[in-house]
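Engineer: Test case, fold it:
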Amino acid sequence: MTTTEIAVGDLLRLATAGSVDDGKSTLVGRLLHDTSAVMPDQLEAVRRASRDRGLADADLALLTDGLRAEREQGITIDVAYRYFATARRRFILADTPGHVQYTRNMVTGASTAELAVVLVDARHGFVEQTGRHTVVSALLRVPHVALAVNKMDLVGYAEDRFAEIAGEFTEYARKLGVPDVVAIPMSALRGDNVVEPSPHMTWYAGPTLLEHLETVPTGGEPEATRLPVQYVLRATDFRGYAGQLSSGMLRVGDPVAVSPAGHRTRITGIEVGGTPVDEAFAPQSVVVRLADAVDVARGDLITPVSTVPSPAERLLVVGCQLASRPLRVGDRVLVRHTTRTVRAVVEAIDERLDVHSLSTDNAADTLYTNEIALVSMRTAEPVAVDPYEYNRHCGAVLLIDEASGDTLTAGMVGVPPWWP
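Structural biologist: Next comes the predicted model:
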């Protein structure tokens, strides 16, 4: 996509990731500062906080480390969302933690991202956490990855060091089926190749990070239309089904199916914000009316008859363990899929993934925090799921502790093509 093909106001969702102290928060702070996305009072607050810590210059990382615990410890704990814009594009950025114990938050930040910025410290190169974050990006079908080789000033802006890291990372990402990788050498602290080209790396002819963010294609392949029903509206002479279109579009007159029951009917009316329309598209919230008095309840899916998902009572998912409480074979859990929640039992934990070697072992019966494995479940009721490769929203599930209500595991339905 060329610059002229990008519509003004186009939106890119992105997430930053990488190992601890690779400079993610500093990079985000630099990006916000150099694009004039920081209010004067915010910048003054950062300067005061920096002086309190004995720093001569403003620590731009404090622009994103918003929690008090983060400021006190100098680390990122939670996902920090930031919104900014340039003349070419709008951005929603999720700055995710680098510490291993907070990897689960990277799953949250990358779940809706179209691009992941994976940082690597030029001194340390590719480390285990780099691989873990790249695996998560691949599992979540993030189509674009930018490798930010940071702190190049600390290795003398050496071209051969950059080439070594970029080559190792690109090969690793290729094994995971990541379709697009761009490597950029930079120094977030000094501003090299973040917004402006670096005078210290004239050997690099590629884009700055901002140039890449402004020009990377968005949208990707269209996904099949899915409307999870959130609420049934009933009146004497009216019945409508409310929800947010997770993908695709619906038109008045479309023949549709209601899953998992499989009832077929057609759309006779669509409202957006209380206004009748002829068509609606994701991510709009809508109310639809149907021609027939079919049984529709919260948790059902309204889909085109040509792309009806197959209801299943046995699910195989790639599970990323989020909670400190392990997931074990035999556990009874709740499975949340879009707006539907059903009971299930964990039947097997198969093929736990080693993120460093990209190999698997078959001996696991327990999944611990941050581990990734294939998980087999049997549900009490049919669930109309899509493979995650086919539809990111309707191929995702959460496993929830029945007793506490805590989220245990994030799951992607099906086995990705690159799985060992």
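Engineer: CA atoms for contacts and neighbours, from now on please.
Structural biologist: OK.
Engineer: Name the residues that touch stretch 227-243?
Structural biologist: 244-247, 285-290, 296-303, 338-339 (CA atoms under 8 Å, 6 or more residues apart in numbering).
Engineer: correction: stretch 93-109
Structural biologist: Taking CA under 8 Å, 6+ apart as the rule, stretch 93-109 contacts 13-21, 24-25, 28, 64, 75-83, 110, 129, 133, 136, 140, 320-323, 369-370.
Engineer: and for comparison, fold this next one:
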Amino acid sequence: MTTIAMTKCPVAVVTKDQLRFITCGSVDDGKSTLIGRLLHDSNMICEDQLTALERDSIRHGTTGGDIDFALLVDGLEAEREQGITIDVAYRFFSTRRRSFVVADTPGHEQYTRNMATGASMADLAIILIDARKGVLVQTKRHSFICSLLGIRHIVLAVNKIDLADYQKKSVDRIGGEYLTFAAGLGFASIVPIPISARYGDNLVSRSDHTKWYTGPCLLDHLESIDIQPDAATQEFRFPVQWVNRPNQDFRGYAGSVVSGSISAGDEIVVAASGQTTRIKRIVTQKGDLPRAQAGDAVTITLEDEIDIGRGDLLARPRERPKVGCQFAAYLIWMDQDPLVPGRNYILRVGSQTKAGSITEIKHRIDVNTREHLAARTLNLNEIGFCNVATALPVAFDPFDINRKTGSFIVIDTYTNRTVGAGMIAFGLRRPTNIALQPLSVDRVKRATLKNQKPCVIWFTGLSGAGKSSIANIVDEKLFAMSCHTMMLDGDNLRHGLNRDLGFTEADRAENIRRVGEVAKLMADSGLIVICSFIAPCRAERDMVRSLFDEEEFIEVFVDTPLEECARRDSKGLYAKVKAGEIKSFTGIDAPYEIPIRPEMHLRTKGQTPEQLANAVVNLLVARAVVGYR
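Structural biologist: Model prediction:
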């Protein structure tokens, strides 16, 4: 085993500024080894850490008898067993000239979402390339994500130069190939450095093996590079994270200044509402401050009592951010389940949390060629340019102006998983010449004329469950009671309004969205609308429900076991599935999410469609939707 010098645990040095950087690149390009070796050669490893590292190198190491520096940052047992990075590992260290926060990010494509997380706060990226392999697909993917996430400085670390006999031509070839690819990505600097992470060549000092190289060693470059702009010079932004009111005599708004600065007495505006006031005090645990700047965690009190809550964004009146409910954004999809345009998600922009949806995918981006491709959805790790809509207005800046207020995450409504990360490009204006036309004859008058209450009865269940049969009988019974109804059936609408839609998840969502809008128009005319659709996803059913008042939407779950549905097979669909003629069939190889709290739960086993239809009609009578004459 290689002998290395033991050092005392270093004492953190107070430095003038801090550089946040990431290491990224393809699998096995040496990212973790680079960080471990850099920490060691900079005397940033404690004696007990070195002892543990020697011991772990014997157990997990992949470098023969040498110290495996990758183990210093590969903390997960799975990472050590496989010799790969899975999660993002953060390390902090300081030199006499600067302090650093480094994020070691995974190289595997399936963990691209973790790499994006690490890049979101970085000022510089070290992109490692194996000198023997050159620029790979994942190298391009990570570079493109770095560009999207606002990183403007790149170190092109051509690693394992020892395995390429320290040849200059390897660096020249890889550097030329990378510069050709990176043209147009907007990087302010790209600095190629030949290194050997394993042996420390050109990390903290120039290597005798590469006397042809005249540029800086890695640490010198990290210590000297000028990262601009500084958040302190940007426009003032203060997201309210908490309303601090310990008693009736004090009301403050707590949070961190994410950019710019503010002083007591300065005028501010609540971005969303436009209300203005002045800063009264800037309060901290150690006493009041005359001024707060980017990075300061403070509580602000105001001269006037105005309506401010968690999620509001404070700014200067002449530097107000954009406020709107539609914007265009680049989106990195991070979930195994594909993006479904039109589906309701939770969007978190800074400390603002709003319901919203991806209304349209303008194009998907090929990370290799940066070509714009047509797409109806985004799959795991794919990147697209999309239109986004929120239920209520949000305050934001374009990402290239302010990374903190121009980024957002997408959260699945039911699982609470973070499924996407976005960078806002620009706001979208609603057409100013379109307004709701007030109607003299409204839905109440129309329904009163019909002696009924407008509503939507939504039958959902598996194919063959009996939805349409029960819905037809309900329609007949209501017609016999002189009710004004309209029945919308899935198959019928796919012959006309929705004939352009297939059965992908995105098309299913659009199918239900259109049906919901049609049902709303019909309910506005005073009708009782009977809908029969599988609608397998709760999110789509809830989206339709959100169009109506609470008493106007009645969800009816027609609960029939899958075996019984397949036995009936009235349309011959299950036979086609068995023969392999139909793919992604609900209940077989595509999921059906059962309703959680339906207004009616009809268990069909042991009951006739007539009996079940009577139960639905009885509910309508009990709710005074209809009445016998």
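Engineer: returning to what we had before: okay, and which of the contacts of stretch 93-109 of structure 1 map to strands?
Structural biologist: Arg13, Leu14, Ala15, Thr16, Ala17, Gly18, Ala80, Tyr81, Arg82, Tyr83, Cys320, Gln321 (DSSP state E).
Engineer: What residue in structure 2 is paired with the third one?
Structural biologist: Under the alignment defined by TM-score structural alignment, Ala15 of structure 1 corresponds to Ile22 in structure 2.
Engineer: dump the residue contacts of that match.
Structural biologist: Val102, Ala103, Asp104, Thr105, Gly118, Ala119, Ala122, Leu124, Ala125, Ile126.
Engineer: What separation do you get for it and Glu79 of structure 2?
Structural biologist: The gap separating Ile22 of structure 2 from Glu79 of structure 2 is 18 Å, by CA to CA, to the nearest Å.
Engineer: Give me the longest helix you can find in structure 1.
Structural biologist: In structure 1, with assignment by DSSP state H, the single longest helix is helix 159-175.
Engineer: ok, now how distant is Ser147 of structure 2 from Ala375 of structure 2?
Structural biologist: Counting by CA to CA, the gap from Ser147 of structure 2 to Ala375 of structure 2 is 22 Å.
Engineer: what do you get for Glu109 of structure 2?
Structural biologist: Distance from Glu109 of structure 2 to Ala375 of structure 2, by CA to CA: 20 Å.
Engineer: Looking at these two, which has the bigger crowd around it?
Structural biologist: Glu109 (17 against 13; other CA atoms under 10 Å).
Engineer: Map the more buried one onto structure 1.
Structural biologist: Under the alignment (TM-score structural alignment), Glu109 of structure 2 maps onto Val100.
Engineer: Assign a three-state SS to the residue nearest the centre of structure 2, would you?
Structural biologist: In structure 2, the centroid-proximal residue (CA atoms, centre = their mean) is Gly420; its distance is 2.2 Å. At Gly420 of structure 2 the chain is in strand, as set by DSSP: H, G, I helix; E, B strand; the rest coil.
Engineer: how about the strands in the stretch 501-629 of structure 2?
Structural biologist: 528-532, 553-559, 600-603 (DSSP state E, counting those that start in this stretch).
Engineer: And the contacts of the strand ranked longest in structure 1?
Structural biologist: Secondary structure of structure 1 per DSSP E: the longest strand is strand 372-384. Contact partners of strand 372-384 of structure 1, identified using CA under 8 Å, 6+ apart, comprise 259-260, 301, 309-321, 335, 337, 342-353, 367, 415.
Engineer: Show me which of those are buried.
Structural biologist: 259-260, 301, 309, 311, 314-321, 335, 337, 342-353, 367, 415 (16 or more other CA atoms under 10 Å).
Engineer: Looking at these, which are in helices?
Structural biologist: Using DSSP H, none of these sit in helices.
Engineer: re the thing from before, and the next helix or strand past the longest helix of structure 1?
Structural biologist: strand 180-185 (DSSP states H and E).
Engineer: list the helices and strands the helix or strand hosting Ile470 of structure 2 packs on?
Structural biologist: Element membership of Ile470 of structure 2 [criterion: DSSP H and E] is helix 467-480. With contacts defined as 3 or more CA pairs under 8 Å, 6 or more residues apart in numbering; DSSP states H and E, helix 467-480 of structure 2 has these neighbours: strand 455-460, strand 485-489, strand 528-532, helix 609-622.
Engineer: Structure 1: matching residues for the second one?
Structural biologist: On structure 1, no counterpart of strand 485-489 of structure 2 exists by TM-score structural alignment.
Engineer: any idea how far the match of Ala15 of structure 1 is from Asp201 of structure 2?
Structural biologist: Counting by CA to CA, the gap from Ile22 of structure 2 to Asp201 of structure 2 is 20 Å.
Engineer: How about Gln352 of structure 2?
Structural biologist: Counting by CA to CA - Gln352 of structure 2 and Asp201 of structure 2 are separated by 47 Å.
Engineer: I appreciate the help and will end here.
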